[in-house]
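S.K.: Have a look at this prediction, sequence included:
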Amino acid sequence: MLRTIASAFLLIAISSSASADNISVTRDGVVYSVSQHETLSSISQKFTGHVKNWRAIGQTNQIENDRTIPIGRKVLIPARLLTPVSTFARIKSFFGDVVIRGHDGNAIEAKIDALLKEGDTLTTMANSFISLMLDDGTQFTLPPNSVVSLRLLRATQYVETPRTQLYLQKGRVESQVTPLNNRPDGKFEVISPLAVSGVRGTNFRVNVDDKRVLNEVLEGKVAVAQNTAVNKPSKQLVAAGYGTVVENGRVSKPVALLTAPVLQDGYQQQIRLPIQFPLSHASAAAFRVIVSTDAAGRNNIAETSIRSNNGKAVAKLENLEDGAYFVRTSALDAAGLEGIPTIQAFRVDARPFPPFLLQPGAKFQGQLQNERIPVTMKWSLAEGIKDYRLQVASDATFQGIIFDQTADTGADEMTVPLARGNYYWRVASILRSGNTSKQGPFGDAKPLAVIPGLDAPSASIGQKEIQFSWSAEPGQRFTFQVAATPDFKTLLNNIESSKAEVAIPRPEAGTYYARVRSTDDDGFVGAFSPAQKFSVPLQWRTEYDAPLESQGQPLGSSY
């Protein structure tokens, strides 16, 4: 009966194999065609590295006499007996400061396609990442502040069944493991001081968090057990969409991972720094955001976590160069387990940065010229930028643009004639390089109320006083000035008034100038009105300092 089973087994193995010289590889092992003078002992030494395995080979193939094997006889060497050989982990991507040391402690340079071997240790510093691929296509990624040792990198010779162990000393590791179907002796394990997570093909994360180990399964199943010397350690089989925590000497029952958070609209194009991602999930205690340059989320370049406030938070990243990216967002529950992620594409178009807007403020008061008020708008000059684009609109969304023009090269201001009313204005920088140019985003728009300036005050000259008045708006206060020269360098009167009128004692005969400005109840100080030129005629007076009159009229220089 055993001979029949073995013969049938061998027939299946031989029929399903592909010959290369006198060796054929099947899913069950190696089928070898015996040469002259070969024995099971020599075959065992050749394929398993030990003579002692000859009996096991003989039992598998129902060979009782080691010395009488016919030349050309097909012998199956089971995969479990084949010699393991060393494999390598290839660096696929890295970012930031990654430290790699060999088992001898010597530093290894981090570079793309570099091969790391068993015993090497990888450390990612703050804001650093590294992603590696094994020979069978399995990939694993380390985020910032993580330490992983490549404890075991082996594969069974000929059948190439991988045997991999990662030792996670600190931080996190996410693994995308190629399925080990039809390879019963294959394994991939992530070991930490407290737990062992073993898989046969899945996508899962392990996080060493203080005195805990958190496991989150995204695909397949993961067997999670305590890393302990006891005969029957606590163990759980965790399915996709579930997570478990190892702490206090036990593995918790699996709990459902949180669904992906909602990423509020508007993230798709980022034109301001810092980059912002508004997130929401009713059950989230925190959120994690990872930015990568690929849709699979392997080439990571930035990460941040933020606590939730009533299920909402805005994750911010200080700086990203302009370009196309992918953002991976996930929600963390109260235990710290990270939920199901979602990956979305977005762009950064924040450069060149817009200039700061300097003048005018929220209000501008000026004199009407042909029913328009010339408004000079000024901005700061950005380093390396000589060209700017100014827009003025009647609404905050700039649907009603009434002025759109590029300033002269090197200019930091433009004068725009505007009717009385409310407006918004903004400026963008334009970077020119040879025959190409790139306009950056507009800066935040500033509101602007354009109001006519005060007219020159009118003067009414009396015998002892001169009365001045002007038009005004309710709630305004005024500063009234009189000077002997049009430049107002030497003031004869400087009067603060809450009324749109003022009286001053009649000065000596001569030519004078008067002007007024308003201060609104919101503190806005307007410009001075045009100067009102007025003349005070000579007035003859009696010895009692009374005006000398003739026929009821004072006598002056014209008499």
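M.R.: Yep, it's here. As the structure is a computational prediction, the values presented were derived from the model and not from experiment.
S.K.: CA only for contacts and neighbour counts going forward, please
M.R.: Noted.
S.K.: So which elements touch the helix or strand where G198 lies?
M.R.: Element membership for G198, per DSSP states H and E: strand 195-199. Judged by 3 or more C-alpha pairs under 8 Å, 6 or more residues apart in numbering; DSSP states H and E, the packing partners of strand 195-199 are strand 187-191, strand 221-226.
S.K.: Which SSE is immediately downstream of that strand?
M.R.: Taking DSSP H and E, what comes next after strand 195-199 is strand 203-209.
S.K.: Would you mind getting the angle between that next one and strand 195-199?
M.R.: 170 degrees (axes from the mean of the first three to the mean of the last three C-alpha atoms, to 10 degrees).
S.K.: Below is an additional structure, to be compared with the one above:
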Amino acid sequence: MRNTRNALIRLVFTIFLTIGVAGVPSHVHARTADDVVTYRMEAGDTLNAINSRYLASTNAVADVARLNRISNPRRIPVGTVLRLPRRLLAWRSADLVVRSFSGPVNIDGSVPQIGAPLAEGAIIQTGRNGFIAFQSADGATVALPSNSHARLERARIYRLRDLRDVEFRILGGRGTINAPVLRDEERFRTSTPVAVTAVRGTQYRVGFDANTSMGVTEVIEGTVSVGGSTADEGAEGVESEGQLTEAGFGVAASAAGVTAPEALLPPAEIESPGAIQTGEVVSFAVTLPAGALATRTQIARDAGFLEVIAEQIGSAQATDFEGIEDGRYFVRSRGISNSGIEGLSETFSFRRKRLGAEAVVEPSPLADGFRFAWLPQGEGITHFAFQLWREGEADRPLYDEIALPGSATVITGLEPGSYLWRVAAIQSDAEEGLLQVWGPEQSLTVSPE
């Protein structure tokens, strides 16, 4: 009877184990393997010693013994490879710090501070024309453009071999990432609600549209692995097997899975990108690449675009930026495909130097006179030129004056008829030499008395 009861207990226990193991999806095992790091036992090692050196919990020994099926923690052969769960490892902060920001940006509802570390769980939001970039000591960078929403899930350096483990989650908008070169068992990942992008020394971009629940990954350098994710916001989810995506290609992801890679669009063409920008607004003529629905054009203070100060997204060829102060900047533009994947771009430097004159014509106190007046636009010592000619006779100006004194000139004795006139602002520039910017042609009609 006792043997029968013991056999029954063993049968029930066997069925329980079988159901338990069979009920776990295969992709969970794949994710579990990624959530551990390995340690090879050396002479004199014990689990208690490993716990004190590398683990964060006094109760971790039992978990490690159970995971590695160790029956006697005091007698582990030298050379045995242990699996240590990342959640049990002792760690210090990987110290992603605020490198730069501009415009409306907040971290956990507060204005950022340059050089301040970003804590795990921190929520970052950028508004319209708001930009922020983070950088770690090893040179890794994460930059968020306008209208983006992200959370730092993890930023750790484990005590065990100083292994790095970073995950940045894009909840809406986009992020551009320059990842460090990683050692074995280090992680640097960027996730969205529908995908996880894992890298090893790569430059790439990740985006997520909360309205369509579509995510994209675009690879500029290196190779990334993009896998679907079932993670809920704020939870550690299950990552499916990743699809390798190489430089020059991008993929889109949704709850249905990850698409096949598509080639990134060529750079959008910018007409005369290096021309000095003297107008009231900074303006570029941008041509959409074939297959693009729109372009994203950005201006930054640095060639790496970590200090972006403005961007425009649209399908119009004229891309205008207001409020750009004098200085040297960089511009780039890339096409956006139907799938939302953004293409390649070229970077150009340009100079912004506001220069111009606001001019008007008004009656003069003299009976037959007209007063042409102007005001300088921009900074610096400005001189002015003035031209006036009969309509249709631009090659024979009636007045062609350079370096006029004051801010106005009076002309008398004009015969009845139609005239055109304009004013130029002139400055001596250390870099460009003599700068001369003509304002728009304006018309004047002199009526018979």
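M.R.: Great, that's in hand. These numbers come from a predicted model, not from an experiment.
S.K.: what TM-score do we get after superposing?
M.R.: Comparison of the two superposed chains (TM-score structural alignment, normalised by the length of the second structure) gives a TM-score of 0.72, and 384 aligned residues with a C-alpha RMSD of 4.4 Å.
S.K.: Also compute the angle for the strand holding G198 of the first structure relative to strand 187-191, please.
M.R.: Going by the same axes, to 10 degrees, strand 195-199 of the first structure makes 160 degrees with strand 187-191.
S.K.: mean per-residue distance, strand 195-199 of the first structure to the second structure?
M.R.: Following superposition, strand 195-199 of the first structure is found to deviate from the second structure by 1.5 Å on average (mean C-alpha distance after the TM-score superposition for the first structure).
S.K.: Could you tell me where that strand falls in the second structure?
M.R.: Per the alignment by TM-score structural alignment, strand 195-199 of the first structure matches residues 195-199 in the second structure.
S.K.: contacting residues around the matching stretch?
M.R.: 179, 187-191, 215, 217, 223-229, 239, 253-254, 258 (C-alpha atoms under 8 Å, 6 or more residues apart in numbering).
S.K.: Translate Q276 of the first structure into the numbering of the second structure.
M.R.: That one, Q276 of the first structure, aligns with S283 by TM-score structural alignment.
S.K.: can you list contacts of the helix or strand encompassing its match?
M.R.: Using DSSP H and E, S283 of the second structure maps to strand 282-287. Defining contact as C-alpha under 8 Å, 6+ apart, one finds that strand 282-287 of the second structure is touched by 268-271, 273, 277, 316-322, 324, 333, 352.
S.K.: So which residues of the stretch 51-200 of the second structure form helices?
M.R.: Using DSSP state H, counting those that start in this stretch, the helices of the stretch 51-200 of the second structure run over residues 60-67.
S.K.: V31 of the first structure: neighbour count?
M.R.: As a burial measure, V31 of the first structure scores 23 neighbours (other C-alpha atoms under 10 Å).
S.K.: who touches it in this structure?
M.R.: With the criterion set at C-alpha under 8 Å, 6+ apart, V31 of the first structure makes contact with A13, I14, I23, S24, V25, K74, V75, L76, I77.
S.K.: let's see 7 Å
M.R.: I14, I23, S24, V25, K74, V75, L76, I77 (C-alpha atoms under 7 Å, 6 or more residues apart in numbering).
S.K.: A359 of the second structure too?
M.R.: A373, W374, L375, V423.
S.K.: so how far is G356 of the second structure from the second one?
M.R.: In this case it means W374 of the second structure. 10 Å (C-alpha to C-alpha, to the nearest Å).
S.K.: Regarding the first structure, what is its longest helix?
M.R.: Scanning the first structure for the longest helix, with DSSP state H as the assignment, gives helix 2-15.
S.K.: Quick one: end-to-end distance for stretch 374-391 of the first structure.
M.R.: 15 Å.
S.K.: tally of neighbours for the residue nearest to G49 of the first structure when sequence neighbours are not counted?
M.R.: Distances taken as C-alpha to C-alpha, 6 or more residues apart in numbering place T83 nearest to G49 of the first structure, at 6.0 Å, with adjacent residues excluded. Other residues near T83 of the first structure number 18, with proximity taken as other C-alpha under 10 Å.
S.K.: What does T83 of the first structure correspond to in the second structure?
M.R.: Checking TM-score structural alignment: T83 of the first structure goes with A90.
S.K.: show me what contacts that match?
M.R.: Counted by C-alpha under 7 Å, 6+ apart, A90 of the second structure has contacts Y54, L55, A56, Y158, R159.
S.K.: For the fourth one, which residues are in contact?
M.R.: If I follow you right, that is Y158 of the second structure. Counted by C-alpha under 7 Å, 6+ apart, Y158 of the second structure has contacts L89, A90, W91, R92, R164.
S.K.: For ChimeraX, write the selection for the buried entries among those residues.
M.R.: Restricted to buried positions by 16 or more other C-alpha atoms under 10 Å, the ChimeraX selection for these reads:
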select :89,90,91,164
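S.K.: quick one: which of the contacts of Y158 of the second structure sit in strands?
M.R.: Counted as lying in strands by DSSP state E, out of the contacts of Y158 of the second structure, are W91, R92, R164.
S.K.: hang on, the last one packs against A140?
M.R.: The one in question is R164 of the second structure. No: when contacts are counted by C-alpha atoms under 7 Å, R164 of the second structure is not listed as touching A140 (11.5 Å).
S.K.: residue contacts, the counterpart of A252 of the second structure in the first structure?
M.R.: Aligned by TM-score structural alignment, A252 of the second structure pairs with V245 of the first structure. When contacts are counted by C-alpha under 7 Å, 6+ apart, V245 of the first structure touches R212, V213, L214, N215, V251, S252.
S.K.: got the buried residues for stretch 353-372 of the second structure?
M.R.: K353, R354, L355, G356, A357, A359, V361, F370, R371, F372.
S.K.: now for those, which pair is the farthest apart?
M.R.: Greatest spacing in those, by C-alpha to C-alpha: K353 and F370 (31.4 Å).
S.K.: sorry, back to before: of the contacts of A90 of the second structure - the most surrounded one?
M.R.: In the contacts of A90 of the second structure, the most neighbours by other C-alpha under 10 Å go to L55, 24 neighbours.
S.K.: now that residue: how far from S93 of the second structure?
M.R.: 15 Å.
S.K.: so which of the helices and strands packed on strand 195-199 of the first structure comes closest to D408 of the first structure?
M.R.: Going by C-alpha to C-alpha, the one of those nearest D408 of the first structure is strand 187-191, 62.9 Å.
S.K.: The closest one to strand 221-226, inter-axis angle?
M.R.: Using the same axes, to 10 degrees: strand 187-191 of the first structure against strand 221-226 is 40 degrees.
S.K.: mean per-residue distance, strand 187-191 of the first structure to the second structure?
M.R.: Mean deviation for strand 187-191 of the first structure: 1.5 Å (mean C-alpha distance after the TM-score superposition for the first structure).
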